[in-house]
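Student: no sequence on this one, just coordinates:
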């Protein structure tokens, strides 16, 4: 008979596996999208000056600005959800999760920008890296904390519905501690 913990481990493994597969699929798409050769009639000048490209896009009008800025925000935004999903942790310090996810998104965006500039011979665009990173951060903040809270509430409800399972696990832990203390020859303090 399998315990309640093995079911949780299997579910966590499935979430991690699904997150990893989706992450690889998304990164493959991003790689294809960003590193393929393009023929474009008009492309804004690339710049190492922060926010210069964003100002140039805004000067082109609302439609072009929305398309350009929105595209840069959305390109890596799924990473804000897929990276924590691939990690598979429900109970984690929210700030640490956010920082790890945004840092990984920023490093990936920077890597893509550097590879793109090497392949095309263009100067790296800092605004693209900033917008990609902002997209990862916004997606993470919008989705991950509420979903983790929902999953924790769901787990608490299941645990409250099955108090016997909790008692058995607690008894097992006490038994393991007692065996470990006798093996080591040291008693457990009250």
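Tutor: Structure received. All figures in this text were calculated on a predicted structure; none of them were measured in a lab.

Student: could you use CA atoms for every contact and neighbour count after this?
Tutor: OK.

Student: distance of the residue nearest the centre of the chain from residue 180?
Tutor: Centroid check for the chain by C-alpha atoms, centre = their mean gives residue 83 as the closest residue, at 2.6 Å. Using C-alpha to C-alpha, to the nearest Å, we find residue 83 at a distance of 37 Å from residue 180.

Student: again with residue 112
Tutor: From residue 112 to residue 180 the distance is 51 Å (C-alpha to C-alpha).

Student: figure out how far stretch 158-175 is from the centre of its chain.
Tutor: 32 Å (C-alpha atoms, centre = their mean, to the nearest Å).

Student: which residues are contacting that stretch?
Tutor: Here stretch 158-175 makes contact (C-alpha atoms under 8 Å, 6 or more residues apart in numbering) with residue 4.

Student: so which bits of stretch 119-128 are buried?
Tutor: Judged by neighbour count using 16 or more other C-alpha atoms under 10 Å, the buried positions of stretch 119-128 are 124, 125, 126, 127, 128.

Student: just put those residues in a markdown table and tack on distance to residue 20.
Tutor: Converted to a markdown table, the buried residues of stretch 119-128 look like this (distance: C-alpha to C-alpha, whole Å):
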| residue | distance to residue 20 |
| --- | --- |
| 124 | 29 |
| 125 | 29 |
| 126 | 28 |
| 127 | 28 |
| 128 | 25 |
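
Student: closest one of these to residue 155?
Tutor: For the buried residues of stretch 119-128, the minimum distance to residue 155 (C-alpha to C-alpha) is 39.5 Å, reached by residue 128.

Student: so what's the closest one closest to, chain neighbours aside?
Tutor: Leaving aside its chain neighbours, residue 128 sits nearest to residue 72 (6.1 Å; criterion: C-alpha to C-alpha, 6 or more residues apart in numbering).

Student: what kind of secondary structure is that neighbour in?
Tutor: helix (DSSP: H, G, I helix; E, B strand; the rest coil).

Student: pasting the second one now:
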């Protein structure tokens, strides 16, 4: 049974499966990147002051600041597209979709930070949580509304094309949904006047 507002038929299954597979692959890559132990001589203390690390990165200036901030934004940014893709719905409230996706990205970032507390050489940083969450929201805003619009237009064109192919003089024969047969009035031959 198809959910209301979802992509139709086989396309829905392909989009959801592709989104799910890519989502699992991305999360595996993120786990590998963020949960490996680091062999470092010393570790900085955990940062619980918002934007302190971002300010320190900006103080470095230039390419190094852009690289560090960009890495924080890009780490979980694909979730902004992959989560709605795995969900597979075309007709949803744009603000609600953004909030849901951003909240899921924030929870994934918090989960990674909590797991990192037990990994040697890794420390918790609130700025990483903020940058990861902003990255998810930016990716969602940049790609998901346009992608949904494109898929909705494609589905509408397909529906119009299918409607033109039907014989307009006859129309579709109504069927009883539970049984899948036509009513008796349609099965009887037409009476002559």
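Tutor: Right, received. Where do you want to start? In this text, all values refer to a predicted model and were calculated from it rather than measured experimentally.

Student: residue 112 and residue 180 of structure 1: which is more packed in?
Tutor: residue 112 (18 against 14; other C-alpha atoms under 10 Å).

Student: could I get the contacting residues of residue 187 of structure 2?
Tutor: Per C-alpha under 8 Å, 6+ apart, neighbours of residue 187 of structure 2: none.

Student: that one -> structure 1?
Tutor: For residue 187 of structure 2, the aligned position in structure 1 is a gap, per TM-score structural alignment.

Student: which single one of the buried residues of stretch 119-128 of structure 1 is nearest to residue 42 of structure 1?
Tutor: Once C-alpha to C-alpha is applied, the member of the buried residues of stretch 119-128 of structure 1 that ends up nearest residue 42 of structure 1 is residue 125, at 15.7 Å.

Student: these two touch, right, that closest one and residue 44?
Tutor: No - under the criterion of C-alpha atoms under 8 Å, residue 125 of structure 1 makes no contact with residue 44, lying 10.2 Å away.

Student: stretch 13-33 of structure 1 vs structure 2, average distance?
Tutor: Superposed on structure 2, stretch 13-33 of structure 1 shows a mean distance to its aligned partners of 0.5 Å (mean C-alpha distance after the TM-score superposition for structure 1).

Student: got the buried residues for that stretch?
Tutor: 15, 16, 17, 18, 19, 20, 22, 23, 26, 27.

Student: swap in stretch 74-85 of structure 2?
Tutor: 74, 75, 76, 77, 78, 79, 80, 81, 82, 83, 84, 85.

Student: same check on stretch 33-40 of structure 2?
Tutor: 34, 35.

Student: burial check on residue 109 of structure 1, number of neighbours?
Tutor: So residue 109 of structure 1, with other C-alpha under 10 Å, has 22 neighbours.

Student: give me the mean deviation of the one helix or strand it maps to from structure 2.
Tutor: Residue 109 of structure 1 is part of helix 94-120, with elements assigned from DSSP states H and E. For helix 94-120 of structure 1, the mean deviation from structure 2 after alignment is 0.9 Å (mean C-alpha distance after the TM-score superposition for structure 1).

Student: try stretch 135-147 of structure 1
Tutor: Mean for stretch 135-147 of structure 1 is 0.3 Å (mean C-alpha distance after the TM-score superposition for structure 1).

Student: residue 42 of structure 1 in helix, strand or coil?
Tutor: Assignment for residue 42 of structure 1 (three-state DSSP): coil.

Student: state the distance from it to residue 16 of structure 1.
Tutor: 41 Å.

Student: residue 176 of structure 1 too?
Tutor: Residue 176 of structure 1 is 29 Å from residue 16 of structure 1, by C-alpha to C-alpha.

Student: now do residue 53 of structure 1
Tutor: 37 Å.

Student: and if you look at residue 72 of structure 1?
Tutor: 27 Å.

Student: with residue 47 of structure 1 instead?
Tutor: Going from residue 47 of structure 1 to residue 16 of structure 1 by C-alpha to C-alpha gives 38 Å.

Student: please apply the same query to residue 73 of structure 1.
Tutor: 25 Å.

Student: likewise for residue 120 of structure 1?
Tutor: 35 Å.
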